[in-house]
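# Provide a 3D model corresponding to the input given below.
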Amino acid sequence: MPALETPLHFLTGAELDAAALASLLDRAAALKAAPLSSRVLDGRAVALLFQKPSTRTRTSFETGVFELGGHPMVLRGEELQITRGESVRDTALVLSRHVAAIGLRTGSEEELEELAAHATVPVVNMLSPLHHPCQAIADLETLREAYGELEGRVLAYVGDGNNVARSLAVLGGLAGMEVRVAAPAGYQLEDGWGAVLTDDPAEAVAGADAVYTDVWVSMSDDESSAAARRAALAPYRIDDALLDRAAPGAFALHCLPAHPGEEITEAVLYGDRQRIWDQAENRRHAQKALLELLVSAAAERG
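A predicted model of the protein is given here:
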């Protein structure tokens, strides 16, 4: 792919076009089949900034950078001078002199955008309040493993219309999928992201190829509202009865961490009607393909 067609940063997923996304997913599959076949980061480091806790994002990025031949430089928020007043701009300028790319997991959309505005190396959104695009590319890779082509497939998301739902709408739409989001009033995804919106989970999953959910109370939510959130979202739980309304062979997806008995039943989470653990693994392969794409294009730009 010519360098000019490749974005410098990956913040929402909308930086890609349909062809670039398809190529990325092809490469993710190839890297899954041959994990050590690319050495694009040989002798280089990637800064991974975590301002929020992480299990899957941290382990998949650390392992992925290592498999690409690089050094994952994990930096927690309290370890940086930002906590003592250094600007995000200065942090971006300094890190750009040392690393091939920067990943950021943050509770501030503004900090993510400022980091990208001043960094001269690729910046990857590892999770922000509005978007989780690295999760979405892994989800699409998981769906491709199951179905092959994604064009025309239907993905139903039930529950809180959060950053995961938003990223699925953006990237699922790019892949030619119909993304439906079912959520109650007050928890619905906004118009404008390309998803089909409803408050009826049965309507959303009717004929769907996969049914997706996320936690009802995330780390960014106020615990004082937890009881109200659980009450409002209870009708959106993924159980066998809801899956029965989907297409034959449909399966459950969940970005994890899960709370069995809340947004998904234990029987579905650990049963044979899910590909959740494939999703968790595919974070590594999809992110490796993304880093390879961005870092290679940045090197061509010079």
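
# Every contact and neighbour count from this point should use C-alpha atoms.
Fine.

# show me where this structure has helices.
Applying DSSP state H to the chain gives helices spanning 18-33, 56-67, 88-96, 109-118, 133-147, 163-174, 201-205, 226-233, 240-244, 266-269, 276-301.

# and this one, so I can compare the two:
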Amino acid sequence: MLAALCGAALAAGAQVRRSSRNVQPLTRRPDTGASGVQSDNTGLGVAVPKKEPAAETVTRVAYLGPRTGWGIVKSASPYYAPDGKRLGTLPGGTLFTYNNVKPSSRNDVLVCLLRRGAKPEGPFLLDCTDIAGYEGDPATVDAELVAQLQRYFTLNGRLAERRAALEEAAYAKNPHFETARDAQHAYQASIEKAADMEREMNGLTGARKSKALDALRAFKYEQAALKTQADRAAAAYKAWKDAHPLDPAALAADSRLQALRAEREEARKPVAHLIPDAP
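Below you'll find the predicted structure:
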């Protein structure tokens, strides 16, 4: 088990052990199904066409921490139903426990129960790259320590949100911004619709299943056209963006961003040894 002993003071002599994860590329056959968990923290929500990976390979992250434990969402993160359907976004600082780790079409996902109220919520799926994982049970850990970790990651999420808002305001000057954003949203919506259609089809039999399969195939042609439009719009957006780069100094001068960064740094001090290093 790859976990580093962090030596924190805990209730009843318990220990917090920070979970490690493998960030080395793993090679496997790509998942060609319509369903699957996707992590899409892309800031503006505008995807730029990427260079195709080598045939028959994908790059993904495997979680090598324990199969059960607890954790905190590091920054805004999508979360999913067990069947892979996206349910929304969780803010940084969200506490959860998990009881299993599963592979997905992108990275390993943790099967989680959210701890946001009196009763656990779930199960849900979270991408392993979006969380800070720890061994054991948060109920056995000093409550103040858990609260300090939550405060740090809450501020981390707010800082990321503020930075994204500033960047979006600057990128909105791009004449291709709205076209690229809308085209990307339409394509992403088509991915979710295709996944829903496939799940529904898999629950049918006989003639009804054949009819649903025909409908899914027809929709795939529409989806391909949406992807082409999204790729073209994103390429135009990126070309303008590359020709008009953001001024980092202007972003850094934002008073709210500076205040959040200072708050996060203060919150980091008592739990620095429990915060995972950036990959």
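
# what TM-score comes out when they're superposed?
The TM-score (TM-score structural alignment, normalised by the length of structure 2) is 0.25; 123 aligned residues with a C-alpha RMSD of 6.4 Å.

# Tell me which of the helices of structure 1 is the most buried.
Comparing the helices of structure 1 by mean neighbour count (mean count of other C-alpha atoms under 10 Å), helix 163-174 ranks first with a mean of 25.

# which strands and helices sit next to the strand or helix carrying A224 of structure 2?
A224 of structure 2 is located in helix 206-243, with elements delineated by DSSP states H and E. Judged by 3 or more C-alpha pairs under 8 Å, 6 or more residues apart in numbering; DSSP states H and E, helix 206-243 of structure 2 is in contact with helix 177-202.

# Can you tell me which helices and strands the helix it packs on packs against?
The elements that helix 177-202 of structure 2 packs onto, with contact taken as 3+ C-alpha pairs under 8 Å, 6+ apart, are helix 206-243.

# could you point out which element follows the helix it packs on?
Following the chain from helix 206-243 of structure 2 toward its C-terminal end, the next helix or strand by DSSP H and E is helix 248-252.

# got the buried residues for that next one?
Neighbour-count burial for helix 248-252 of structure 2 flags L251 (criterion: 16 or more other C-alpha atoms under 10 Å).

# Who are the packing partners of it?
So helix 248-252 of structure 2, by 3+ C-alpha pairs under 8 Å, 6+ apart, packs with helix 143-171.

# by how many degrees do the helix it packs on and helix 177-202 diverge?
Interaxial angle of helix 143-171 of structure 2 relative to helix 177-202 (axes from the mean of the first three to the mean of the last three C-alpha atoms, to 10 degrees): 120 degrees.

# elements contacting helix 143-171 of structure 2?
Looks like helix 143-171 of structure 2 contacts strand 69-73, helix 248-252, helix 255-268 (3+ C-alpha pairs under 8 Å, 6+ apart).

# Adding distance to K227 of structure 2 as columns, could you present the ones you listed in TSV?
Formatted as TSV, those follow (distance: least, C-alpha to C-alpha, whole Å):
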stretch	distance to K227 of structure 2
strand 69-73	31
helix 248-252	32
helix 255-268	35
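
# Of these, flag the one that's most buried.
Most buried of those by mean neighbour count (mean count of other C-alpha under 10 Å) is strand 69-73; its value is a mean of 25.

# Which is the succeeding secondary structure element to that one?
Using DSSP H and E, the helix or strand that follows strand 69-73 of structure 2 towards the C-terminus is strand 77-80.

# Check which element follows that following strand along the chain.
On the C-terminal side of strand 77-80 of structure 2, the nearest following helix or strand under DSSP H and E is strand 86-90.

# Now do stretch 281-292 of structure 1: everything it contacts.
Counting by C-alpha atoms under 8 Å, 6 or more residues apart in numbering, stretch 281-292 of structure 1 makes contact with 24-25, 27-29, 31-32, 35, 40-41, 56-57, 60-61, 63-65, 68, 101, 134-135, 137-139, 141-142, all of which sit outside it.

# now with 6 Å?
With contacts defined as C-alpha atoms under 6 Å, 6 or more residues apart in numbering, stretch 281-292 of structure 1 is touched by 27-28, 32, 60, 64, 138.

# Out of these, which is nearest to A45 of structure 1?
When these are compared for distance to A45 of structure 1 (C-alpha to C-alpha), G64 wins out at 11.9 Å.

# what sits against Y79 of structure 2?
Contact analysis of Y79 of structure 2 by C-alpha under 6 Å, 6+ apart lists 86-89, 125-126.

# wait, which of the residues you listed is closest to D214 of structure 2?
So of those, ranked by how close each gets to D214 of structure 2 (C-alpha to C-alpha), first place is R86, at 24.7 Å.
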